[in-house]
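Q: Give me a model of this one.
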Amino acid sequence: MTRFPVPRAIVFSDLDGCLLNHDYTYREAKPALACLRDWNVPVVLASSKTAAEMLSLAEALDLDTPIICENGGAIHWRGNQLLGQPDATVLGVPRPLILSKLSELAERFRFRSFTELGLEGIIKRTGLAPEQARRAAQRETTEPLVWDDDEAKIPEFQERLRDASLTLTRGGRFWHVAGNVTKGDGMQTVLTSYRPQQNANFQTLAIGDSPIDLPMLNQADWAIVVPQPNGEVRIQPEHDRYDIATASGSTGWNDSVLRWIERSFS
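A: Coordinates of the predicted model:
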């Protein structure tokens, strides 16, 4: 198992609609990112995005930390990597098995998976540039989809997926089909690498905006819920140790993180 120095706190953050705006910019989050760096607080990205997408973004953000990809389906161990350790840990179900089940369910339900959308469809739905869309399509353990059927059929669809040990969760842009693994599982796996001893003491902060983030927010010492651009708050953690950001996207992310830093370290 990869081991990292024990920090005073760790931040786990969703990307789309949180650290990233819906146009994929993050300029407004830079002050808080710089402050976290000054306090030596690692930022671990946790997203439905692929490793190809997240590795590129982590470099742009100058983050040398593990990344939790595809909603906990895989963890890429970046930073302080020990010689001989694997580059990644896979926790989820291989994508071909997911596609096989979706092909079977397509006879009863109307939806379009990433595979069916193709590169042009992904670009149209996300606004990504072609190279970014190619990275988004390089999935290993999940399959996003667009639901075209009556929403009343979703519970039945979920039940059919559960029969195959698969789950359906709503994200910011798509529904996501995956194995029975969550961002919370990825978070716990990463935390073990920062805890060489069981009594290692540090705070955890988790930030998210959609139901797919709840397993991560529920486990954190403190959570930040980021609202949608229209002000809608989609989720509520199981505990009362959380703030609701005053704005969506990187502006709300930045302001809430700075308040948390002031409260935690001043």
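Q: only C-alpha atoms for contact and neighbour calcs from this point on.
A: Fine.
Q: distance of the most centrally placed residue in the chain from residue 241?
A: Compute the mean C-alpha point of the chain, and by Cα atoms, centre = their mean the closest residue is residue 47, 2.0 Å away. Using Cα to Cα, to the nearest Å, residue 47 is found at 22 Å from residue 241.
Q: do the same with residue 54
A: 28 Å.
Q: Neighbour count: those two, which is higher?
A: A count of neighbours by other Cα atoms under 10 Å puts residue 54 above the other of residue 54 and residue 241, at 23 against 13.
Q: list the contacts for the more buried one?
A: 45, 67, 69 (Cα atoms under 8 Å, 6 or more residues apart in numbering).
Q: CSV please, covering those residues and showing neighbour count and distance to residue 13.
A: Shown next, in CSV, are the contacts of residue 54 (neighbours: other Cα atoms under 10 Å; distance: Cα to Cα, whole Å):
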residue, neighbour count, distance to residue 13
45, 25, 5
67, 29, 10
69, 28, 12
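Q: Pick out whichever of the residues you listed sits closest to residue 251.
A: residue 45 (17.2 Å; Cα to Cα).
Q: Pretty sure that closest one sits against residue 14.
A: Yes: in this structure residue 45 lies within contact range of residue 14 using Cα atoms under 8 Å: 6.1 Å.
Q: mind listing the helices for the stretch 101-250 of the chain?
A: 114-126, 130-137, 154-163, 183-194, 214-219, 249-265 (DSSP state H, counting those that start in this stretch).
Q: Could you look over the ones you listed and pick the most buried one?
A: helix 214-219 (a mean of 23; mean count of other Cα atoms under 10 Å).
Q: Run through who's touching that one.
A: Under Cα under 8 Å, 6+ apart, the answer for helix 214-219 is 12, 182-185, 187, 205-208, 223-224, 235-239.
Q: What about those residues, which are in strands?
A: 12, 205, 206, 207, 208, 223, 224 (DSSP state E).
Q: re the thing from before, pull out the buried residues from the contacts of helix 214-219.
A: 12, 182-185, 187, 205-208, 223-224, 235-237 (16 or more other Cα atoms under 10 Å).
Q: how about this one, so we can line them up?
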Amino acid sequence: MVLVNKAPIGWRRLRPRRLVFTDIDGSMVSYDGRVGGSAYYARLLRLLGFLVIPVTAKTVEEVVALRNRLGLDGDPFIAVVEAGGAVYASPGFLTRPTSYDHALGLDYIEVGEPLERLEPLLEEIASTPCSEPLYRLTKAPPRIAERMTGLEGFQAELARRRRFIEVYWSPSRSCMERAAQRAEELGLTVRYGRLLHVGKGYGKARAVELLLEEPLLHGTPTVGVGDTQLDEDLLESVDTAVIIPQTDGRLLARPRRTDYYVAPEPAPEGWVHVARLLALGSL
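A: Okay, the predicted model is just below:
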């Protein structure tokens, strides 16, 4: 069953005024799921000619399920998912798609290696000697998947449907550190925060660079919005970088640039503030 409508005839002639590449959790939406005014301002930005593109660690199924709630329900559908593991878009948008997802009705580009090709290496990481269990999200029992993701029921199930990035978690930080070290020894790409993201060849910045090669987007000014270390490569690759602080005011994202803008509040209020500035032409 196709879950995303095809883009309307003529949409390819509409060149965006500006591209807003935004993280979702902790940036556009609070970690406890509050959207606040983000959906309203996402729709307002679209009316003003901005194109808001999620760049998230979520799966494509999660983004599809969330797009109405986040105000991202306008065509075309474009999203960077699984921390830059793949780019999904409405049919006809991508000039060189890798393949087509028949269930979702979306074209996509593989940025990272599919997990099925990495399975022996991923299992070797899962076998890292630990004092506590080390879980893989794609194979975790429902209860553990909910604990890893902070989601419940069907939402946690959507988060498990990963194709490009495996996520590991253990109650033991030393266990996760050993697993991260083993993944690096095996030549895999590792992002380490509260969870351990492991894949090969993935990256938010790399996925954004591929998108910017598309004729409709090439040369368009870019904004990047993020809140953690997972967003640093994205923030380093855009024209205007925005950091959303944590609820305690800390900045977890530290890109290798000094000209970033720091929102005055955490998500979602900080994202709303940034959207207002963009709408007014003040950022």
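Q: Need the TM-score between these chains.
A: Once superposed, chain against chain, the TM-score is 0.85 (TM-score structural alignment, normalised by the length of structure 1); 259 aligned residues with a Cα RMSD of 2.7 Å.
Q: closest to residue 33 of structure 1 out of the helices of the stretch 101-250 of structure 1?
A: helix 249-265 (7.8 Å).
Q: And the contacts of the closest one?
A: 16-22, 26-33, 35-36, 207, 224, 226-229, 243, 245-247.
Q: do you know how far the residue lying farthest from the centre of structure 1 is from residue 168 of structure 1?
A: Most distant from the centre of structure 1: residue 107, at 30.3 Å, with distances by Cα atoms, centre = their mean. Distance from residue 107 of structure 1 to residue 168 of structure 1, counting by Cα to Cα: 18 Å.
Q: ok now do the equivalent of residue 41 of structure 2 over in structure 1, which residues does it touch?
A: Correspondence of residue 41 of structure 2 to structure 1, assessed by TM-score structural alignment: residue 32. Residue 32 of structure 1 makes contacts with 254, 255, 257, 258, as judged by Cα under 8 Å, 6+ apart.
Q: Now which residue in structure 2 aligns to the third one?
A: Yep, that's residue 257 of structure 1 we're talking about. Using TM-score structural alignment, residue 257 of structure 1 pairs with residue 275 in structure 2.
Q: before we move on, what about residue 237 of structure 1?
A: Per TM-score structural alignment, residue 237 of structure 1 is aligned with residue 255.
Q: ok, so what distance separates its match from residue 241 of structure 2?
A: 9 Å.
Q: now do residue 144 of structure 2
A: 35 Å.
Q: thinking again about what came up before, pick the one among the buried ones among the contacts of helix 214-219 of structure 1 closest to residue 81 of structure 1.
A: Nearest member of those to residue 81 of structure 1, counting by Cα to Cα, is residue 187, at 17.7 Å.
Q: Residue in structure 2 paired with that closest one?
A: So residue 187 of structure 1 corresponds to residue 208, using TM-score structural alignment.
Q: now swap in residue 7 of structure 1 and tell me
A: Aligned partner of residue 7 of structure 1 by TM-score structural alignment: residue 16.
Q: so its match touches residue 217, yeah?
A: Yes: between residue 16 of structure 2 and residue 217 there is a contact at 7.2 Å, judged by Cα under 8 Å.
Q: picking up where we left off before, can you list which of the contacts of helix 249-265 of structure 1 are found in strands?
A: 207, 224, 243.
Q: Aligned counterpart of the second one in structure 2, please.
A: By that I understand residue 224 of structure 1. So, by TM-score structural alignment, residue 224 of structure 1 is matched to residue 242.
Q: again, but for the first one
A: For residue 207 of structure 1, the aligned position in structure 2 is residue 225, judged by TM-score structural alignment.
Q: Just want to check the distance between its match and residue 16 of structure 2.
A: Taking Cα to Cα, one finds residue 225 of structure 2 at 18 Å from residue 16 of structure 2.
Q: repeat for residue 45 of structure 2
A: Counting by Cα to Cα, the gap from residue 45 of structure 2 to residue 16 of structure 2 is 11 Å.
Q: Which neighbours do those two have in common?
A: Joint contacts of residue 45 of structure 2 and residue 16 (Cα under 8 Å, 6+ apart) are residue 51.
Q: do you know how far residue 69 of structure 2 is from residue 33 of structure 2?
A: 11 Å.
Q: picking up where we left off before, return the closest of the ones in strands among the contacts of helix 214-219 of structure 1 with respect to residue 116 of structure 1.
A: Closest to residue 116 of structure 1, out of all of those and judged by Cα to Cα, is residue 208, at 28.1 Å.
Q: Identify the residues contacting the closest residue to residue 8 of structure 1 other than its chain neighbours.
A: Leaving aside its sequence neighbours, residue 8 of structure 1 sits nearest to residue 202 (Cα to Cα, 6 or more residues apart in numbering; 4.8 Å). When contacts are counted by Cα under 8 Å, 6+ apart, residue 202 of structure 1 touches 6, 7, 8, 9, 10.
Q: thought the fourth one was touching residue 41?
A: When you say that, I think you mean residue 9 of structure 1. Yes: counting by Cα under 8 Å, residue 9 of structure 1 does reach residue 41; the two are 5.6 Å apart.
Q: Would you confirm that residue 240 of structure 2 contacts residue 260?
A: Yes: when contacts are counted by Cα under 8 Å, residue 240 of structure 2 is listed as touching residue 260 (6.9 Å).
Q: show me what contacts the residue mapped onto residue 18 of structure 1 from structure 2?
A: Counting by TM-score structural alignment, residue 18 of structure 1 lines up with residue 27 in structure 2. Residue 27 of structure 2 makes contact with 225, 226, 227, 244, 266, 267, 268, 270, 271 under the criterion Cα under 8 Å, 6+ apart.
Q: try 7 Å
A: By Cα atoms under 7 Å, 6 or more residues apart in numbering, the contact set of residue 27 of structure 2 is 225, 226, 227, 244, 267, 268, 271.
Q: cool, residue 110 of structure 1 as well?
A: 147, 148, 149.
Q: Out of the residues you listed, which sit inside strands?
A: Short answer: the contacts of residue 110 of structure 1 in strands (DSSP E) are residue 147.
Q: Turn the contacts of residue 54 of structure 1 into a markdown table, columns for distance to residue 90 of structure 1.
A: Compiled in a markdown table, the contacts of residue 54 of structure 1 are given as follows (distance: Cα to Cα, whole Å):
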| residue | distance to residue 90 of structure 1 |
| --- | --- |
| 45 | 16 |
| 67 | 12 |
| 69 | 10 |
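Q: Pull up the gap between the match of residue 18 of structure 1 and residue 116 of structure 2, please.
A: 31 Å.
Q: can you check residue 38 of structure 2 too?
A: 36 Å.
Q: more neighbours, those two?
A: More crowded of residue 38 of structure 2 and residue 116, by other Cα under 10 Å: residue 38, with 24 against 10.
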